[in-house]
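> can't give you the sequence, but here's the structure:
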């Protein structure tokens, strides 16, 4: 299975503008002359900025690039590099403006681009979105005035069908994604042009939110991060419109998880703080607290991470009723494994391995995607402890699962970990694992 390389954000912006490397360099030189200054930007320089891991352009070069792309220069410091680049980040529509359908359609448009990107929402935008959600009062859906009336029975059929599709095991999602897209288009079309009572409108908003949340995860698993972020933003709009604060908190948690996956722990912790203000369900609070612990551990904040782990344990131990559907899978297995992941980040591989081993043993067979991610954590923990042969065998198992599921983000997680094994090729099992990784590159 091929794991494609991400398109660099500059390359994405150039493609949307129809610019070659030389075109962008020339436009930047022209922009400099408008300021009575000179720029030595060449196509070779632009190419060097597009290389993986390259340092970003200087502030001056970014200002010139913004002018070349027709971007308001004020967005450059506001959104930060590379989030201001066109084709990578469109600031989400504000909550409470009545633009729910527009947000749902924008997510659909982004998904149609079908490209792998390294960007979600800009951290500053993500935190602002979460703060708005935590303070604005929800507005219930109002009845539309045009189109044919939507029968409640038809909405019930849609709800049942979508529930069956989203309840399938993760490996089946690759086969159901197109069906989910068609249901999404149908539901958004009803919100756009049909007439319905207020209760039916609320149900349609919640159905749109559920579909957008699931479609966001499908795009996220295939590393279409910009599309995933826009689906989750749309899901947040629809949940807010319907007044479902528990679902809204879960969607913010998904956005925070993506932010952590892309290496941004600090904004993720802020988003989760906002999410925790509007959900009281113990299972939901446990998940949010656990992800907050991960965010703090990423940034080395050991005390804050342990407080969040304690809060997650306490909330899960008090859960007695039926949790919201978006976190119904949360279990002691997840608590143990993510605690172990935190301990890896905090430099405690021994206790981390104990927690991850415990949790992996508790994980049900139906959650193979989660198992693939967690086995990769376990392999990393073992490698840190010097148990290279055991680590290689565990990583090989994770790779096999990830290949079967077809989630490219899991495959990339494993291929990134493979660098740890390069100095140990003489150890039993390492060469086989590295050869298997090379076969998917």
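Cool, got the structure. These numbers come from a predicted model, not from an experiment.
> alpha carbons only for contacts and neighbour counts from here, please
Noted.
> residue 421 reaches residue 432, doesn't it?
No: applying C-alpha atoms under 8 Å as the test, residue 421 and residue 432 come out as separate, 11.0 Å apart.
> for the residue lying closest to residue 180 once chain neighbours are set aside, give me its contacts.
Spatial nearest neighbour of residue 180, excluding adjacent residues (C-alpha to C-alpha, 6 or more residues apart in numbering): residue 211 at 7.0 Å. Listed by C-alpha atoms under 8 Å, 6 or more residues apart in numbering, the contact set of residue 211 reads 162, 180, 183, 184, 235.
> the one helix or strand residue 211 maps to: which residues count as buried?
Taking DSSP states H and E as the definition, residue 211 sits inside helix 198-221. For helix 198-221, the neighbour count (16 or more other C-alpha atoms under 10 Å) marks 200-221 as buried.
> same check on stretch 342-353?
Result for stretch 342-353 [16+ other C-alpha under 10 Å]: buried residues 342, 343, 344, 345, 346, 348, 349, 352, 353.
> please enumerate the helices of the stretch 101-250 of the chain.
For the stretch 101-250 of the chain, applying DSSP state H, counting those that start in this stretch gives helices covering 123-135, 152-166, 173-193, 198-221, 225-242, 245-261.
> related to what we said a few turns ago, quick one, the helix holding residue 211 and helix 152-166 angle?
Computed by axes from the mean of the first three to the mean of the last three C-alpha atoms, to 10 degrees, the angle separating helix 198-221 from helix 152-166 equals 20 degrees.
> got the angle for helix 198-221 vs helix 225-242?
160 degrees.
> can you give me how far helix 198-221 is from the chain middle?
16 Å (C-alpha atoms, centre = their mean, to the nearest Å).
> make CSV out of the contacts of residue 211 and add distance to residue 405 and neighbour count.
As requested, the contacts of residue 211 are arranged in CSV below (distance: C-alpha to C-alpha, whole Å; neighbours: other C-alpha atoms under 10 Å):
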residue, distance to residue 405, neighbour count
162, 21, 18
180, 18, 20
183, 23, 19
184, 23, 23
235, 25, 32
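> here comes the other one, which I'd like you to weigh against the first:
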């Protein structure tokens, strides 16, 4: 399935189930509600769909007739119209820029944006069966002053303190707009385009995680999809597998373990680096365990441990962080879902202690996992103390996803109101 350049108005009209005449009638009705008159008819709609630009008032009426929010009109015609009816730009040789445009144009439209699971599965299946793009050898990557500046500042913005995320996220998005504009013009040599596609994937991935952490899962998916298109353009299959595994991680977080499993199995068909395969198998184990599929979960855990043992220090930058601590804690979480509570608690506790202090957000999540394992062992005092640690850390480093984990645990403390530390935890959470 390949992306085709259908005019966005024609696509949006079809998604709304409207003929050209029906859309014209909707435009006239929108004008009439304002005490105005519009002469729009099917012929004029056809002209718009062939490239004629409607005036500003007509664009407002079009949005209303299509059932789209008025604040959607925040860019030039027809940029503000959605590119797809599924939220997923299909994979193809010319799709990296359309995928980036789709992610950028929908960034503030949570009122109507959805991402189709079926289209997402189709995208990853197409990726799994596609031939790899030709990667540009490192020694051929030519210097570009603007690319140098964009790469350097993007790294600095991505690494900035979480307290500054509202500002750095806005700046990263503007960087992505610039990179997308450069790719769309297509005036660079192959080596510079390779760098720009890599940078687009990096920035889109950072923005995806920030959207996911804030609970905006539809827009996170859009950014990961855009990153996948751009990593595919560079021929980096391990990176593509990692991006698909991030989509799967989000699906699992939302409780859609069937979707997560399908995405991870597609990703595993082309991942080659041991570190990449370890991460994929670890996430697959969590998905199987959540569905109480004991044997597949244990096989995946064994594979994850084996691959991590084979992974040298020289590993892809996007999975440099994967460590024995992650293996221990995620293995513990899988065992917790499978009912092996004592062994799960041991692994989660050991993994949390192995984690470097620099990984604060991960530590907060691991502490929340450890609190859950204490509750499973009916140890409310230890659970309350650990949950309080997680909560305080999450507030200090601005980690909303970690906060939600602790908040989800709070109802489980209700039967233990008189246990030491529980009332203090509940007061802390309410503050």
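Cool, got the structure. Only a predicted model underlies this, so the values are computations on that prediction, with no experimental measurement involved.
> if we can go back for a sec, what's the closest of the helices of the stretch 101-250 of structure 1 to residue 104 of structure 1?
Residue 104 of structure 1 sits nearest to helix 225-242 of all the helices of the stretch 101-250 of structure 1, at 4.9 Å, using C-alpha to C-alpha.
> from the chain's centroid, how far away is the closest one?
Centre-to-centre, helix 225-242 of structure 1 and its host chain are 11 Å apart (C-alpha atoms, centre = their mean).
> read off where that helix ends up in structure 2.
Counting by TM-score structural alignment, helix 225-242 of structure 1 pairs with residues 217-234 of structure 2.
> just confirm residue 394 of structure 1 is within a helix.
Yes: secondary structure assignment (DSSP: H, G, I helix; E, B strand; the rest coil) places residue 394 of structure 1 inside a helix.
> can you find the partner of it in structure 2?
By TM-score structural alignment, residue 394 of structure 1 lines up with residue 386.
> wait, its match touches residue 370, no?
Yes: contact criterion C-alpha under 8 Å: residue 386 of structure 2 and residue 370 qualify, at 7.0 Å.
> let me see the ranges of the helices in the stretch 301-441 of structure 1.
Here the stretch 301-441 of structure 1 has its helices, by DSSP H, counting those that start in this stretch, at 302-317, 332-345, 349-362, 368-384, 388-405, 408-417, 430-440.
> re earlier: closest one of the buried residues of stretch 342-353 of structure 1 to residue 298 of structure 1?
residue 345 (5.9 Å).
> what's that closest one aligned with over in structure 2?
Residue 345 of structure 1 maps onto residue 337 in structure 2, by TM-score structural alignment.
> ok, now which ones touch that match?
Applying C-alpha under 8 Å, 6+ apart, the residues contacting residue 337 of structure 2 are 289, 290, 292.
> now swap in residue 133 of structure 1 and tell me
Residue 133 of structure 1 touches 95, 240, 274, counting by C-alpha under 8 Å, 6+ apart.
> sorry, back to before: the match of helix 225-242 of structure 1 vs structure 1, mean deviation?
For stretch 217-234 of structure 2, the mean deviation from structure 1 after alignment is 0.6 Å (mean C-alpha distance after the TM-score superposition for structure 1).
> higher neighbour count, residue 421 and residue 432 of structure 1?
Using other C-alpha atoms under 10 Å as the criterion, residue 421 of structure 1 and residue 432 rank with residue 421 on top: 20 against 14.
> could you find the closest non-adjacent residue to the more buried one?
Sequence neighbours aside, residue 430 is the residue nearest to residue 421 of structure 1 in space, at 6.7 Å (criterion: C-alpha to C-alpha, 6+ apart).
> what's the neighbour count on the one you found?
Residue 430 of structure 1, neighbours per other C-alpha under 10 Å, totals 24.
> residue 46 of structure 1 too?
Other residues lying near residue 46 of structure 1 total 18 when counted by other C-alpha under 10 Å.
> which ones are touching residue 134 of structure 2?
If a contact means C-alpha under 8 Å, 6+ apart, then residue 134 of structure 2 has 233, 234, 235 as its contacts.
> rerun that using 6 Å as the cut-off
residue 235 (C-alpha atoms under 6 Å, 6 or more residues apart in numbering).
> quick one on the thing from earlier: translate the residue nearest to residue 180 of structure 1 into the numbering of structure 2.
By TM-score structural alignment, residue 211 of structure 1 lines up with residue 203.
> then residue 293 of structure 1?
Here residue 293 of structure 1 is matched to residue 285 in structure 2, going by TM-score structural alignment.
> what's the answer for residue 255 of structure 1, then?
Match for residue 255 of structure 1 (TM-score structural alignment): residue 247.
> burial check on that match, number of neighbours?
26.
> residue contacts, it?
Contacts of residue 247 of structure 2 (C-alpha under 6 Å, 6+ apart): none.
> quick check: the gap between it and residue 219 of structure 2.
Separation of residue 247 of structure 2 from residue 219 of structure 2 (C-alpha to C-alpha, to the nearest Å): 11 Å.
> related to what we said a few turns ago, go ahead and confirm the match of residue 394 of structure 1 touches residue 372.
No: the pair residue 386 of structure 2 / residue 372 is not scored as a contact, 9.1 Å apart, by C-alpha atoms under 6 Å.
> out of the two, which sits in the busier spot?
For residue 386 of structure 2 versus residue 372, the count of surrounding residues by other C-alpha under 10 Å is larger for residue 372: 26 against 22.
> for the buried residues of stretch 342-353 of structure 1, give me CSV that also has distance to residue 288 of structure 1.
Formatted as CSV, these follow (distance: C-alpha to C-alpha, whole Å):
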residue, distance to residue 288 of structure 1
342, 14
343, 18
344, 19
345, 18
346, 19
348, 23
349, 24
352, 20
353, 23
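> ok, those vs residue 79 of structure 1, which is closest?
Using C-alpha to C-alpha, the buried residues of stretch 342-353 of structure 1 come closest to residue 79 of structure 1 at residue 345, 27.7 Å.
> that older thread, which non-adjacent residue is nearest the match of residue 293 of structure 1?
Nearest non-adjacent residue to residue 285 of structure 2, counting by C-alpha to C-alpha, 6+ apart: residue 297, 4.3 Å away.
> and the one you found, what's its match in structure 1?
In structure 1, residue 297 of structure 2 lands on residue 305 (TM-score structural alignment).
> wait, that match sits on residue 296?
Yes: taking C-alpha under 6 Å as the definition, residue 305 of structure 1 is a contact partner of residue 296 at 5.1 Å.
> and residue 25 of structure 1, what pairs with it in structure 2?
The alignment leaves residue 25 of structure 1 without a partner in structure 2, by TM-score structural alignment.
> just to revisit the earlier point, can you redo the contacts of residue 133 of structure 1 as a markdown table with distance to residue 47 of structure 1 and neighbour count?
Formatted as a markdown table, the contacts of residue 133 of structure 1 follow (distance: C-alpha to C-alpha, whole Å; neighbours: other C-alpha under 10 Å):
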| residue | distance to residue 47 of structure 1 | neighbour count |
| --- | --- | --- |
| 95 | 38 | 24 |
| 240 | 43 | 28 |
| 274 | 40 | 22 |
